[in-house]
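J.: here are the coordinates; sequence isn't available:
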């Protein structure tokens, strides 16, 4: 263990993967992630976040927030693991939500209290990887989703599918950009492990949620690009000014299948 991140690696996490090295000046929408498990603090925070999403229901606010929170934790933690072969502690106690805006879009980032870096010992990457995955999912997202699903009366399945969609996109698209051959090999291996082999306890659940929501990609009348049609609705349409403005993979859309990929 030790502080062994290279400057260029940190620069990539900051530039492309929602990683913050300093607290944001915008404290209204920033807070320690552990406050998501405090009823009063979480409720007050979500009330403030509602003004950003302009969602018509509390469940919609929670779902849209969960998308942002999934992205900011998953992006930097899993990219560091798969591309750099390095790990940081993304347990909920170690994470801070830092608020940033790009124009009118809210793009929060994650800041860690403890930056101690781990690397796998020779021949022990599997055990090391399990710990990284456990800290992120069982030690963070599972706790947040369990609390938020109860407080907002929203199914955990919606929140976990938000997470799964993020993981799929990261590994199938974003993580591969500019990756070398060794990185691509590790990225693919880790993705296959997360989807097909990672045991449920690493996610703090009785079933692997990434496997639960995986499905064949389809070309439909609503999308020429192959997509996984969601099994749950994320309530995006409840934060839109347009009626029936569903996201591109929403099960509420009329997806007449053209072909399977």
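T.: It's in. On a predicted model such as this, the values are computed, not experimentally measured, just so you know.

J.: can we go C-alpha only for contacts and neighbour counts from here?
T.: OK.

J.: So what would you say the end-to-end distance of stretch 145-163 is?
T.: Start-to-end span of stretch 145-163 (C-alpha to C-alpha, to the nearest Å) is 10 Å.

J.: Can you point out the buried residues in that stretch?
T.: Judged by neighbour count using 16 or more other C-alpha atoms under 10 Å, the buried positions of stretch 145-163 are 145-149, 152, 154-163.

J.: Could you do stretch 127-137 as well?
T.: Of the residues in stretch 127-137, 128-129, 131-137 count as buried by neighbour count, 16+ other C-alpha under 10 Å.

J.: before we move on, back to that, filter the buried residues of stretch 145-163 down to just the ones in helices.
T.: Restricting these to those inside helices, with DSSP state H as the criterion, leaves 145-149, 152, 156-163.

J.: Farthest-apart pair in these, please.
T.: Using C-alpha to C-alpha, the pair of these lying farthest apart is 152 and 163, separated by 17.4 Å.

J.: here's the one I want to compare it with:
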């Protein structure tokens, strides 16, 4: 088979072989990069680091609304609404379907960082009052801890524990729809855990931590997770700032994503 180069130049067998090797090498590098991104995304998903606001952002960027979104992700309505509300954590197959639908890499959904609100940008001052009122600014920053552990246990990531009731939020039946075209700027309150007020007392000063965990391998979020005497968890960012964690003590102790630091 004759192979041609630029301007109709016939390639020698050696030149054709070199081009074929370069082409295959590029394909292999792309496949390796995709595999690495998927592995990192899986690690973030298993760690419970996927954030609802990134799911909302990805869907809004692609202008994806309605029951077709749920169908494409392999779930029934209103599952995607519940993902965005942070009360139902997607299963791995559903999560990868969401990534494929939106065109975002699976590891993007668990990247650290906080969303930028439109009113914090210069674009806000260029919008008419009617355009500002139409902006959907409902942001849910994190998943309910019980939603994360329920899904990871069902997927076999966590060891099965004794039977317990589903988390309070998952028992709710009447919830606002999120996957409709935005028409107002109503913003629901962020989900709160029952122990969050008590945890806030530990965000400053000395920690009464009984166990401390860090991520295995290259860190995704970085920092440390401190389990307190009442089994609540404080997350200490790499900068030293502390905040109540969405990761439960059970998840830290049973997931291979974390490892316990030896006490001094």
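T.: Noted; the coordinates are in hand. For clarity, every value in this text was computed on a predicted model and none was experimentally measured.

J.: Could you quantify their similarity as a TM-score?
T.: Here the superposed chains carry a TM-score of 0.28, computed using TM-score structural alignment, normalised by the length of the first structure; 123 aligned residues with a C-alpha RMSD of 5.9 Å.

J.: hmm, back to that, and the furthest pair within the buried residues of stretch 145-163 of the first structure?
T.: The widest separation within those, taken as C-alpha to C-alpha, falls between 152 and 163 and amounts to 17.4 Å.

J.: Is it correct that residue 72 of the second structure is in contact with residue 99?
T.: No - with contacts counted by C-alpha atoms under 8 Å, residue 72 of the second structure stays clear of residue 99, the gap being 10.6 Å.

J.: ok, those two, which is more surrounded?
T.: Under the criterion of other C-alpha atoms under 10 Å, the comparison of residue 72 of the second structure against residue 99 puts residue 99 first, with 20 against 14.

J.: after the helix or strand containing the more buried one, next one along is what?
T.: Using DSSP states H and E, residue 99 of the second structure maps to helix 92-102. Secondary structure here is assigned by DSSP H and E; on that basis, the next helix or strand after helix 92-102 of the second structure toward the C-terminus is helix 129-133.

J.: tell me which element residue 190 of the first structure is part of?
T.: In this structure, residue 190 of the first structure is located in helix 181-192 according to DSSP H and E.

J.: And the very next helix or strand once past that helix, what does it pack against?
T.: Proceeding C-terminally, helix 181-192 of the first structure gives way to helix 209-212 as the next helix or strand, assigned by DSSP H and E. In terms of contact count using 3 or more C-alpha pairs under 8 Å, 6 or more residues apart in numbering; DSSP states H and E, helix 209-212 of the first structure is assigned the packing partners helix 156-172.

J.: Run the angle between the helix it packs on and helix 181-192 for me.
T.: With axes from the mean of the first three to the mean of the last three C-alpha atoms, to 10 degrees as the basis, helix 156-172 of the first structure and helix 181-192 are set at 160 degrees to each other.

J.: doesn't residue 111 of the first structure fall inside a strand?
T.: Yes - secondary structure assignment (DSSP: H, G, I helix; E, B strand; the rest coil) places residue 111 of the first structure inside a strand.

J.: Tell me, how many residues neighbour it?
T.: Summarising burial for residue 111 of the first structure: neighbours were counted as other C-alpha under 10 Å, giving 24.

J.: Roughly how far does residue 252 of the second structure sit from residue 146 of the second structure?
T.: If you go by C-alpha to C-alpha, the gap between residue 252 of the second structure and residue 146 of the second structure works out to 13 Å.

J.: Residue 260 of the second structure now?
T.: From residue 260 of the second structure across to residue 146 of the second structure, the span is 21 Å (C-alpha to C-alpha).

J.: out of these two, which sits in the busier spot?
T.: Set side by side, residue 260 of the second structure and residue 146 give different neighbour counts by other C-alpha under 10 Å, the larger being at residue 146 (22 against 16).

J.: wait, residue 209 of the first structure sits on residue 164?
T.: Yes - counting by C-alpha under 8 Å, a contact exists between residue 209 of the first structure and residue 164, whose distance comes to 7.1 Å.

J.: Which one's more surrounded, these two?
T.: When residue 209 of the first structure and residue 164 are compared for neighbours, residue 164 comes out ahead with 22 against 19, by other C-alpha under 10 Å.

J.: what's the closest non-adjacent residue to that one?
T.: Once flanking residues are discounted, residue 164 of the first structure sits nearest to residue 210: 5.1 Å by C-alpha to C-alpha, 6 or more residues apart in numbering.

J.: Burial check on that neighbour, number of neighbours?
T.: When neighbours are counted by other C-alpha under 10 Å, residue 210 of the first structure registers 21.

J.: Could I get the buried residue list for the strand ranked longest in the second structure?
T.: Ordering each strand of the second structure by length in residues (DSSP state E) puts strand 209-215 first. Across strand 209-215 of the second structure, burial judged by 16+ other C-alpha under 10 Å covers 209, 211-215.

J.: So which elements touch it?
T.: Against strand 209-215 of the second structure (3+ C-alpha pairs under 8 Å, 6+ apart) you get strand 224-228, strand 258-260.

J.: Many thanks, have a good one.
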